[in-house]
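Novice: Sharing a model that was predicted from the sequence below.
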Amino acid sequence: MSRQIDVVKSGELAVLTCTEKSDGCGWSPVMRAELSRALNTVFADDTITLVVLRGGIAGWPNASPDPAGDFIPHHAAPQLSDLAHRIRGAQKPVVALLAGEIIGGSFALAQAASWRIADPSTRFHCLETSLNSLPAGGGLTLLARRSGAGPALAYALGTRPIGARDGLALGLIEEVERIDGDDAAGLRAALRGRPLRAEPTRALSDRITYLAALEEARATIGTGGGAAIDPRVAHRIVDVVEAALLLPERGSMEFEAVAFEDLIETPSARALRYQARARRSASELGAPNSCAPDLGASNSGAPDGAASPPDNTGSRDVERGAAPVIDVGLWLPADVDIATGGDDRGEGAEGSGIGAERRLTSLGRLAWRLALGGASIRLGAGSQTDLEDLLSVVARAQAQEVSRKSVTEQEGEAAWSRITPVVREVDLAGADWIVSAEPPKGAAGDKCLSRLARVGGDTPRFVLLGGENTQPRETEDGRLAQGWQGLRLGAHIVEITAIDPVAISALRAARFTPVYVAAPHMGGGTIAQRLQAAYILAGERLAIAGADIARIDTVLRKAGFGDGPFRRLDKAGPAARRALFRAAGRTEGILIREWSGAFYAPQTPDRAPNASTDAMTRPAQAGASTRLAPGVGEALDLLREQRPALRLTDGQIIARVVAELADEAVLMLRIGAVNRPSDVDLIMALDCGMRADMGGPMHMADAIGLLTMRNQLRALTGEGARAPDPLWDVLIKNGRKFSDLNGSACGG
């Protein structure tokens, strides 16, 4: 087995190079155990007078986006705080050479070193607070004791990465310099003449400044806007920094560990860590881990109907931090109407099953986002008019983002400059990746794909799907059956039918999260659209059962589902309602069919409803009415006739909605429309407005219990819900949870 801690000795110098086994593992128990053995060796060797810690080729171990895992105790490995304490107490200098992103356990060990030198590319980022936790391993305590409360709180309470120069000013490091010594001899020469020891408690002598920083931090907790840290977490961080002043070093590190353990076990922290792992797992696009239980499924370990993802990687590996795709060809075949994405007619874009466009067609939006991500775009269309319309879509996207200050004018102009209009399919030759909008059905569309295939050769080719097909199309001669793959755009999610590193790299650079899908969706809609439809139908069933519409919306909003189902329907408008259910392959509920107007009476002047179903995920504006529109109550009374009204608690409302969402997800899982349960939860958070600290319906169903959920679904069949999917019975019979189908990347 390859070592993760490589020890090289050269005279009085020992160099410990830390290389994680695979991307995202961070300081795993195995790696911590290896570092412990390496420290034993070099600290016991009296001939060694200087120890250097550095990262491997890909940088220091990085468990992003879930660095809290670095600090979880394991019976077979020392805790990271123990390693930090040993490094901090070493009798010989320990120098940390830093480069790349330093987070989690890597940050803690760096703070334990006696001297820190950062490459100019280094960035420090406290991701733990985004998981409702705090940095542990002793790093926060040691930083506070050396550099003060102000720098420690600036690091831990900040939400943005800190560059090397700013890190130097804060006292996170002692030097910023690129150390080019690749071998031990070169490193020894580069480090000669440097102090190599910083005073570890220098900040403790100025108690007045230290205490003033603590007081200021406590006074400002909860007053900031934007990506504010949970006040409970912020207060615990301030407490840890205070303990660094008041307690001895070991005691303050233990205080930090207890605070971490208290926070990491809260439901919100568990849910956020689960969401973070779900994002990483979806981006890797692999099949579920082979150790997942066999539940009568196919050989791939996925439920029946799911297929292993096609792997187009070949020898092309995508390393962390690899440069994005530099050349993408996008093509709009003739007779595809692109203008409908910019107006409010609704039937155009939504009727085709493409949602979340926000006045953009899918191809234009994809072009803009890819250009923002650094790709060079060749943007073409089958007619000059279509090309002009397509460029107008991109121009509107640029204007919107600049006006919202999502990008600066300079960034917008730079992205626009990377888009080159082309008028012939042959102009896409040589591109790294080719994407065509879905062509019209029939011979004309097939011929278009044939021409693009000849132009592209071996270039990865995808169809941006907008109709009923999600599988690769065949031309008349069948040559493209294996040559094309499909992708669909959501607000933040891109569903993709093949693992291709070129496509994945470009989409990640464009700030999309790719999610692998294997099977056609019923009705041609996205996963998010199917979940939205299930959410609305669950809300309608609650209303007909006797729950007040305003109460349903309020309970679900406060619980973290985003806007309630009826508020979403009002914001979307009638056309988008119909389009959503067509795309999701579901029949509108009886209340929605009978009542086509707004459910709430207007209270304040509001903008006209946008025809995009993405409007359903935006939060309700302040001042929104809670008074029902005239006639809604009467319509409900007619539908409730002959049915006894149920007295439902808030918890019952939430449980019924979770059950119906989970059942829709179980169906998609069984047929292969989703690859993992965690993908569903990720989509609920990114594209359906659900708060990430809820975890998602599959995570919640696991917590409630699958047997309870299935019994709830069986009871709902008496109210018009469909019977629970058969996969519930399989999971319950085998004593399994949804988390067992996620693989090791996601866990429970």
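Specialist: Ah, there it is. Numbers count the residues shown, from 1 in each chain.
Novice: contacts, neighbours, all on C-alpha from now
Specialist: Noted.
Novice: Contacts only, for the residue lying closest to residue 283 once chain neighbours are set aside.
Specialist: Once flanking residues are discounted, residue 283 sits nearest to residue 514: 5.4 Å by C-alpha to C-alpha, 6 or more residues apart in numbering. Residues near residue 514 by C-alpha atoms under 8 Å, 6 or more residues apart in numbering: 282, 283, 285, 493, 494, 495, 496, 504, 507, 508.
Novice: List the ones among the residues you listed that fall in helices.
Specialist: Counting by DSSP state H, the part of the contacts of residue 514 found in helices is 282, 283, 504, 507, 508.
Novice: I'd like those residues as JSON lines, with distance to residue 587 and neighbour count appended.
Specialist: Listed next are the ones in helices among the contacts of residue 514 as JSON lines, based on distance: C-alpha to C-alpha, whole Å; neighbours: other C-alpha atoms under 10 Å:
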{"residue": "282", "distance to residue 587": "30", "neighbour count": "25"}
{"residue": "283", "distance to residue 587": "32", "neighbour count": "20"}
{"residue": "504", "distance to residue 587": "34", "neighbour count": "24"}
{"residue": "507", "distance to residue 587": "33", "neighbour count": "23"}
{"residue": "508", "distance to residue 587": "35", "neighbour count": "17"}
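Novice: tell me which element residue 53 is part of?
Specialist: Assigned by DSSP states H and E, residue 53 falls within strand 50-55.
Novice: Residues touching that strand, excluding its own?
Specialist: With contact meaning C-alpha under 8 Å, 6+ apart, strand 50-55 is reached by 12-19, 42, 60-61, 92-99.
Novice: Also stretch 520-533?
Specialist: Where contact means C-alpha under 8 Å, 6+ apart, the residues beyond stretch 520-533 that reach it are 353-355, 466-471, 488, 490, 495, 580-586, 613, 661, 664-665, 668, 673-674, 680, 683-684, 687-688.
Novice: In contact with the spatially most central residue of the chain, which residues?
Specialist: The structure's the chain has its C-alpha centroid closest to residue 279; by C-alpha atoms, centre = their mean the separation is 3.9 Å. The neighbours of residue 279, taking C-alpha under 8 Å, 6+ apart as the test, are 513, 679, 682.
Novice: And for residue 414, the neighbour number?
Specialist: 14 (other C-alpha atoms under 10 Å).
Novice: Following element in sequence after the longest helix that the chain contains, please.
Specialist: Across the chain, the longest stretch assigned as helix under DSSP H is helix 650-671. Sequence order places helix 677-687 as the next helix or strand after helix 650-671, per DSSP H and E.
Novice: which outside residues touch that next one?
Specialist: With C-alpha under 8 Å, 6+ apart as the test, helix 677-687 has contacts from 275, 278-279, 282, 490-493, 515, 527-528, 531, 617, 665-666, 669, 674, 690-692, 695-699, 738-739, 741-742, 746.
Novice: got the angle for that helix vs helix 650-671?
Specialist: Our comparison of helix 677-687 with helix 650-671, counting by axes from the mean of the first three to the mean of the last three C-alpha atoms, to 10 degrees, yields an angle of 120 degrees.
Novice: want to compare, so here's the second one:
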Amino acid sequence: MNAGATPRVVRELHDDILVVTINNPPVNALGVDVRRGLLEALETAATLAQVRAVLLVGAGRDFLGGADIREFGQPPQAPALPDVCNRIEASTKPVIAAIHGAALGGGLEVALAAHYRVALPSAKLGLPEVLLGLLPGAGGTQRTPRLVGARAALDLMLSGRHIGAKEALTLGLVDRIAEGDEPQDAGLAYARELLAQGAPLRRTCEATALADRAAQQAAIDAARAETAKKARGLFSPAKIVDAVQAALDLPFDEGLARERELFVECLDSPQRAGLVHAFFAERATAKSPELRGARPRPIHSVGVIGGGTMGAGIAVALLDAGLPVTMIERDEAALARGRANVAKVYDGLVVKGRMTADARAAVLARWQGSTAYDALAEVDLVIEAVFEEMAVKQAVFAQLERVCKPGAVLATNTSYLDIDRIAAGTARPADVIGLHFFSPANLMKLLEIVVPAQVAPDVVATAFELARRLRKTPVRAGVCDGFIGNRILAVYRQAADRMMEDGASPYQIDRAIRAFGYPIGPYEMADLAGGDIGWATRKRKAATRDPAARYVQIADRLCERGWFGQKTGRGFYLYPEGARSGTPDPEVEAIIAAERQRAGIAPRAFSDDEIVRRYLAAMINEGANVVDQGIALRPLDVDVTLLHGYAFPRYRGGPMKYADTVGLPQVLADIRRYAEEDPVFWRPSPLLVRLVEEGADFDSLNKTGVAHA
């Protein structure tokens, strides 16, 4: 720490209790100065005879928010957090942790090393290291199961979820809940009570929740089986189970050593690098050039045009954020269906016990509907979610321009259409912006904020503020056909279609992509989304299609038969009697064979590796074009879009991060090899070529923020 800087750990004697306050804003992260300060405080407590107990508290809104993310990727600095936790536990004077706000990751591990824990109602406890491809590495995998048992410990560590004070008390993670909002007062009162009782040192390493070995082994076995089924190639969850097994099998010190071995294995895994990249990228996308100096407009009420699947999902997202919603539909029947679509979501929550009937009624009381646009006269923001056709959208915006008050933000949820054209058709283009939600809009985290040429900076700021209120992950996108995500999707889907026509079955392609880490393959996704959506887009773009470009017609043949996927009972797969998962369809394979014959293609075999390489090369190449043309600000914006909107496996970090991992020269070499057979489709991105020539990677552009010439 620099001379004269505010100490990160402050010691203050209150009678016979040494109060140790962590003061490292904004979240009291466990940086090296905090770790050193904690050790110094414990040494001070040990040497001062008048000190009978130590109280650990956090300044500000949190106890300890976990690791200092600024140290990620840096050489480790002593003392290491495991040594700090072990020193806390070894104290010969009782150490009490008073927890308020966040006690996450290493912060909870510090609290677990204390001898007693009191929580305030604001406390949020968790061990979320799995979300970064890691495991709790400061004794968390050894102390937690000894304190609360293997099942509860594994649930916390494998889910990464945060729990409140009441659940923490029920589990046994904390000893009591204190009312109020002053952690120091609550902690001092508890410490004095413990001293008056002559309470013994109670080291968590000696806790006995693992005593029933058979029951604990059964819990570990169940978690191992569930992890193997659900983790889909993730590395750290299995290591977490191994660490808890060590807690059951080994003495505490040996268990700590095993935890450290497993932690280092996770640290060295490429998955950890991908997950950490995703963590930082998600935070970076919340920043946009238009936000500098711009203040968001106030949003107190919102209008939604359209009550179909998308409009209803958007309405639910807004209602969940506490906003009143006015829905507009073309007639009373459509409006009733729109309200039913909204109510169905909350009905499901009530049935599952996640919402009371009274809470449902209170939320729906903030919904109102109308068939007249005049009902939107006083709303602050309108989101249009009608049919994907320019003339329809323009008609809606003409009505909005007529009825909406000055300063109201006019947003379109279009997936593909030119928002500059929509804005230019109004007399107030500065108020028009794209808010591209992903279905189901109340669940999907991604929100593409599409910035047209004439939009006002405060409207962009309003969109980002709305994303924050909706708990969405925002990504700024420029205007082009499909913006970031759908533009890239169109290209890698074409790559899949070419492979299908050249000899790979859609079922092999899906299997290969799932094996890479996707939850479902491209043809399963097409069936889920509805084949008619893509068909309408292909027909819309037919007039502008490059006549020299190859066009695979297989999907069109299915759509011509009315086979649109799950909603029609068949698409690329068969869905008998409303089944959610499909089975391969011999008739589809016959259609594919006929299309190959019509196109004069002799089918050839593809390996799964070749399928994945082509699929990802198309994705990466178009991602580079999107960045090069300024549609995405940086490669990381492409990564976040594909992670949150298109199910790219998170542990790989996103397609641009994955490209850096395998090496851009290899990606470019693959594309050039594919271009020998199809030079129109496989045109190397100028940005990719430039980076390879310079010996640079995509991440270098994330750091500089200069992506396009």
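Specialist: Yep, it's here. Everything quoted here is computed from the prediction, not taken from an experiment.
Novice: Name the nearest of the contacts of residue 514 of the first structure relative to residue 732 of the first structure.
Specialist: residue 282 (25.2 Å; C-alpha to C-alpha).
Novice: Adding distance to residue 123 of the first structure, write the ones in helices among the contacts of residue 514 of the first structure out as a markdown table.
Specialist: As requested, these are arranged in a markdown table below (distance: C-alpha to C-alpha, whole Å):
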| residue | distance to residue 123 of the first structure |
| --- | --- |
| 282 | 25 |
| 283 | 22 |
| 504 | 24 |
| 507 | 23 |
| 508 | 19 |
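Novice: List just the nearest of these to residue 713 of the first structure.
Specialist: For these, the nearest to residue 713 of the first structure is residue 282 (28.0 Å; C-alpha to C-alpha).
Novice: Quick check, that closest one in contact with residue 515.
Specialist: Yes: at 5.0 Å, residue 282 of the first structure counts as touching residue 515 under the criterion of C-alpha atoms under 8 Å.
Novice: Residue 615 of the second structure pairs with which position in the first structure?
Specialist: Using TM-score structural alignment as the criterion, residue 615 of the second structure maps onto residue 657 of the first structure.
Novice: so what's that match closest to, chain neighbours aside?
Specialist: In space, and not counting its chain neighbours, residue 657 of the first structure is closest to residue 538: 5.5 Å by C-alpha to C-alpha, 6+ apart.
Novice: What residue in the second structure is paired with that neighbour?
Specialist: Superposed on the second structure with TM-score structural alignment, residue 538 of the first structure falls opposite residue 495.
Novice: Surely its match touches residue 616?
Specialist: No: the pair residue 495 of the second structure / residue 616 is not scored as a contact, 9.0 Å apart, by C-alpha under 8 Å.
Novice: sorry, back to before: selection in ChimeraX covering whichever of the contacts of strand 50-55 of the first structure are buried, please.
Specialist: Of those, the buried ones go into a single ChimeraX selection, burial set by 16 or more other C-alpha atoms under 10 Å:
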select :13,14,15,16,17,18,19,42,60,61,92,93,94,95,96,97,98,99
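Novice: And the helices in the stretch 351-500 of the first structure?
Specialist: 362-372, 384-403, 409-417, 443-456 (DSSP state H, counting those that start in this stretch).
Novice: among the contacts of helix 677-687 of the first structure, which are in helices?
Specialist: Among the contacts of helix 677-687 of the first structure, the members falling in helices (DSSP H) are 275, 278-279, 282, 527-528, 531, 665-666, 669, 697-699.
Novice: Now compare those residues and name the two farthest from each other.
Specialist: 279 and 666, at 19.2 Å, using C-alpha to C-alpha across these.
Novice: Which position in the first structure pairs with residue 368 of the second structure?
Specialist: Under the alignment (TM-score structural alignment), residue 368 of the second structure pairs with residue 420 in the first structure.
Novice: need the contact list for that match.
Specialist: Residues in contact with residue 420 of the first structure (C-alpha under 8 Å, 6+ apart) are 376, 377, 378, 379.
Novice: and the first one, what pairs with it in the second structure?
Specialist: In the second structure, the position corresponding to residue 376 of the first structure is occupied by residue 323, as judged by TM-score structural alignment.
Novice: show me the contacts for the nearest residue to that match once chain neighbours are set aside.
Specialist: The spatial neighbour of residue 323 of the second structure that comes closest, neighbours along the chain excluded (C-alpha to C-alpha, 6+ apart), is residue 301 at 5.8 Å. Residue 301 of the second structure sits next to 323, 324, 325, 326, 379, 380, 381 when contact means C-alpha under 8 Å, 6+ apart.
Novice: so how far is residue 377 of the first structure from the counterpart of residue 301 of the second structure in the first structure?
Specialist: Here residue 301 of the second structure is matched to residue 328 in the first structure, going by TM-score structural alignment. Between residue 328 of the first structure and residue 377 of the first structure the computed distance is 5 Å (C-alpha to C-alpha, to the nearest Å).
Novice: Repeat that for residue 34 of the first structure.
Specialist: Plainly put, residue 34 of the first structure is 46 Å away from residue 377 of the first structure if you go by C-alpha to C-alpha.
Novice: Then residue 601 of the first structure?
Specialist: 46 Å.
Novice: Who has more neighbours out of these two?
Specialist: Counted by other C-alpha under 10 Å, residue 601 of the first structure and residue 377 do not tie: residue 377 has more neighbours, with 28 against 14.
Novice: wait, what's in contact with the more buried one?
Specialist: Neighbours of residue 377 of the first structure in contact, by C-alpha under 8 Å, 6+ apart: 327, 328, 329, 330, 367, 370, 371, 418, 419, 420.
Novice: ok, now residue 141 of the first structure?
Specialist: 240, 241, 244, 249, 252, 253, 256.
Novice: wait, which of these is closest to residue 215 of the first structure?
Specialist: Using C-alpha to C-alpha, the contacts of residue 141 of the first structure come closest to residue 215 of the first structure at residue 241, 11.4 Å.
Novice: Aligned to the closest one, what sits in the second structure?
Specialist: Checking TM-score structural alignment: residue 241 of the first structure goes with residue 244.
Novice: Leaving out the residues flanking it, which one is nearest to its match?
Specialist: Using C-alpha to C-alpha, 6+ apart and skipping the chain neighbours, the partner closest in space to residue 244 of the second structure is residue 141 (5.7 Å).
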